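Enquirer: Pasting the sequence and the predicted model now:
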Amino acid sequence: MSEQKSILHEYNGQTLDHLIVHDGTGRVLPTVIIIPTVMGVQPLEIGFAERLNDLGYHAVIADLFGRRFTPVVDKEAAFAAMGELRADRAALRDRLLAIVDVVRVRPHVDSARVAVIGYCFGGQCALDVARSGVDIAGVASFHGLFDPPGLPPRPIKAKVAAYHGWDDPMVPPEAVVALGNELTAGGCDWQIHAYGNVAHGFTNPNASQMGIKGVEHNEAAARRSWASLESFLDEVFR
């Protein structure tokens, strides 16, 4: 049975309220940081964290926006907050690395075995963590945005996996090729999985109800990408 606890983190005048999901035994375990979508910490991400806990990992859902968990989020305000973070990718990178540092020093976190995964905007954030050159085990992006941050490139130390819907209108095929070239230039061990006839947001069972063109759940892609993530984490934490 998993347990949940807030990690309050003061950053640049904001209180970030990360949520750790753990097994309550006090064991030192590999830890996965989950960077959620623009909507922040939601039941979907908590479910992912519980699944990771069942696999034998601690999971920390990162709060990028300085708001506590709430099932109801003002979408307009959420997208505005995301836009502010995306407008300064250097500052966003620093925020992300501060979160990694906070998690690494937590009791019962194996600091040598930390990975970051992210969804949608969080997937872009996960890739930016890898691009920073920080020495962590791995990074995985689910239907993330691929556009580079426009910062001086650094060697990429983390292994990288990206799970992408081929029909995602936010990430055209040329962006997929560009990411592969970027990761190759960074010198990292990388893999990109593209799922045919799959749109943006495919891991979210509620995606099709959002009424956003090009955003749609796909059960097969969600299942296949999670199975691949399990294998990826098993490899990077070995």
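Expert: Looks like it arrived, so ask away.
Enquirer: only C-alpha atoms for contact and neighbour calcs from this point on.
Expert: OK.
Enquirer: any chance you could map the helices in this protein?
Expert: Ranges of helices in the chain, per DSSP state H, are 43-54, 75-86, 89-104, 121-131, 173-185, 219-236.
Enquirer: Next, the buried residues of the top strand by length along the chain.
Expert: Secondary structure of the chain per DSSP state E: the longest strand is strand 109-119. By neighbour count, with 16 or more other Cα atoms under 10 Å as the criterion, the buried positions of strand 109-119 are 109-111, 113-119.
Enquirer: cool, and stretch 66-86?
Expert: Quick answer for stretch 66-86 (16+ other Cα under 10 Å): 66, 68-69, 81-82, 85-86.
Enquirer: Identify the residues contacting that stretch?
Expert: Under the contact criterion Cα atoms under 8 Å, 6 or more residues apart in numbering, stretch 66-86 has outside partners 14-17, 38-43, 65, 91-92, 121.
Enquirer: how far does that stretch stretch from start to finish?
Expert: This stretch, stretch 66-86, spans 16 Å end to end (Cα to Cα, to the nearest Å).
Enquirer: alright, now check it against this:
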Amino acid sequence: MTTVTTRTVTYPADGLTMIGHLALPGGADRRPAVLIGPEGTGLNDFQRRRADALAELGYVALAFDINGGRWFTDPEEMLAHALPLLDDPDRMRDIGHAALDVVRAEPRTDPDRIAAIGYGTGGAIALELGRDGVDLQAIGTVNALTTGRPGEAARIRCPVWAGVGSEDPIMPAEQRDAFAAEMQAAGVDWRLVVYGGALHAFHHPPVDQAVRSGVGHHPEHAKRAWRDIVGLLAECMPVTASGEPPR
């Protein structure tokens, strides 16, 4: 296990001061990097720990912010902020590009090997970076089967993995079908994993806040989804002890 160092990074985006969490593996060499986007409630210790876990595997990892440091405890307040964002691909891209600029500016980052993963709104941002033609090595999303503007999925230049719960009322079968149709029509290398019996936000441990109906943690599927994301990164953006891609 590599020694991990972390620091808080602040940067402007969407008219806010974002407060991200950057995790670095031990050493001084360049490493592949991963952006980690949070759900609409905001960045919390769950995504920070995910960044730390990826740094332990040898990646530079930035858990980026979408709410200017805020964590919404009221679901209605969160939706009032998140839904307009989800309806505005350009805003999502701006937030994603700002985080991308931060990770590219980190001297430890290999700028030719960057991936984006995310949960909920953060996953939608990762997808919009792909639809904007950003040269990513992989995109992974959980609970984010958002579709984009017509034809723009053809700009996605990397494999896309998506995970969703079978009982997710926010991402129902119709939304799964629309996402699959968009990816297939665009010729994207895509895969979709449906976790049986799981609700929306099944990946996230319970927190002390009010939750919406249809939202719930599924501990086993949460572990499986994380293993699937790590597997995606290992396939598309492997890292060795030296940081160099395997020959």
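Expert: That came in fine, so what should we check first? This structure is a prediction, so every number in the text was calculated from the model and none was measured.
Enquirer: returning to that earlier point: turn the contacts of stretch 66-86 of the first structure into CSV, columns for neighbour count and distance to K75 of the first structure.
Expert: Listed next are these as CSV, based on neighbours: other Cα atoms under 10 Å; distance: Cα to Cα, whole Å:
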residue, neighbour count, distance to K75 of the first structure
Q14, 13, 20
T15, 17, 21
L16, 21, 19
D17, 22, 19
V38, 21, 8
M39, 20, 7
G40, 23, 11
V41, 26, 13
Q42, 17, 13
P43, 12, 16
F65, 18, 13
A91, 12, 23
L92, 19, 20
F121, 21, 14
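Enquirer: Show me which pair in these is furthest apart.
Expert: Within the contacts of stretch 66-86 of the first structure, P43 and A91 form the most distant pair, 27.5 Å apart (Cα to Cα).
Enquirer: Identify, from the buried residues of stretch 66-86 of the first structure, the entry nearest to L55 of the first structure.
Expert: F69 (23.7 Å).
Enquirer: measure L35 of the second structure to R149 of the second structure for me?
Expert: 23 Å.
Enquirer: give me every residue that touches the most centrally placed residue in the first structure.
Expert: The centroid of the first structure falls nearest to G118 when counting by Cα atoms, centre = their mean (1.4 Å). G118 of the first structure makes contact with 34-37, 124-126, 140-142, 144, according to Cα under 8 Å, 6+ apart.
Enquirer: Now, these that are in strands?
Expert: When the contacts of G118 of the first structure are checked against strands (DSSP E), the matches are 34-35, 140-142.
Enquirer: out of the buried residues of stretch 66-86 of the first structure, who's nearest V100 of the first structure?
Expert: Taking Cα to Cα as the measure, V100 of the first structure lies nearest G66 of those, at 15.8 Å.
Enquirer: And the closest one, what's its match in the second structure?
Expert: Under the alignment defined by TM-score structural alignment, G66 of the first structure is paired with G68 of the second structure.
Enquirer: how about the residue nearest to its match when sequence neighbours are not counted, what does it touch?
Expert: Once flanking residues are discounted, G68 of the second structure sits nearest to M18: 4.4 Å by Cα to Cα, 6 or more residues apart in numbering. Contacts for M18 of the second structure (Cα under 8 Å, 6+ apart) come out as 10-12, 64-69.
Enquirer: Distance to G196 of the second structure for the residues you listed - can I get that in a markdown table?
Expert: Listed next are the contacts of M18 of the second structure as a markdown table, based on distance: Cα to Cα, whole Å:
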| residue | distance to G196 of the second structure |
| --- | --- |
| T10 | 38 |
| Y11 | 39 |
| P12 | 39 |
| F64 | 29 |
| D65 | 30 |
| I66 | 29 |
| N67 | 31 |
| G68 | 34 |
| G69 | 33 |
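Enquirer: which one of those residues is nearest R30 of the second structure?
Expert: The closest of the contacts of M18 of the second structure, once distances to R30 of the second structure are taken by Cα to Cα, is F64, at 20.1 Å.
Enquirer: now the closest residue to the closest one other than its chain neighbours: how far from G216 of the second structure?
Expert: Spatial nearest neighbour of F64 of the second structure, excluding adjacent residues (Cα to Cα, 6+ apart): G20 at 4.6 Å. Using Cα to Cα, G20 of the second structure is found at 26 Å from G216 of the second structure.
Enquirer: Start and end of stretch 20-40 of the first structure, how far apart?
Expert: The straight-line separation of the ends of stretch 20-40 of the first structure (Cα to Cα) is 14 Å.
Enquirer: Stretch 185-193 of the second structure now?
Expert: End-to-end for stretch 185-193 of the second structure, by Cα to Cα: 19 Å.
Enquirer: Now it: buried residues?
Expert: For stretch 185-193 of the second structure, using 16+ other Cα under 10 Å, the buried residues are 186, 188, 192.
Enquirer: for stretch 22-33 of the second structure, same thing?
Expert: Residues of stretch 22-33 of the second structure classed as buried by neighbour count (16+ other Cα under 10 Å): 22-26, 30-33.
Enquirer: so of the residues you listed, which ones are in strands?
Expert: Counting by DSSP E, the part of these found in strands is 22-24, 31-33.
Enquirer: got the contact list for I33 of the first structure?
Expert: Shown in contact with I33 of the first structure (Cα under 8 Å, 6+ apart): 59-62, 100, 103, 114-117.
Enquirer: what about the residue of the first structure most remote from its centre, distance to D94 of the first structure?
Expert: Seen from the C-alpha centroid of the first structure, the residue lying at the greatest distance (Cα atoms, centre = their mean) is T25, 25.4 Å away. Distance of T25 of the first structure to D94 of the first structure, given as Cα to Cα: 32 Å.
Enquirer: cool, and Q209 of the first structure?
Expert: Between Q209 of the first structure and D94 of the first structure the computed distance is 34 Å (Cα to Cα).
Enquirer: Comparing the two, which residue is more hemmed in?
Expert: D94 (14 against 10; other Cα atoms under 10 Å).
Enquirer: ok, N143 of the second structure touching W161?
Expert: No: contact between N143 of the second structure and W161 fails when scored by Cα atoms under 8 Å: they sit 11.2 Å apart.
Enquirer: Of the two, which one has the most company?
Expert: Per other Cα under 10 Å, whichever of N143 of the second structure and W161 has more neighbours is N143, with 25 against 19.
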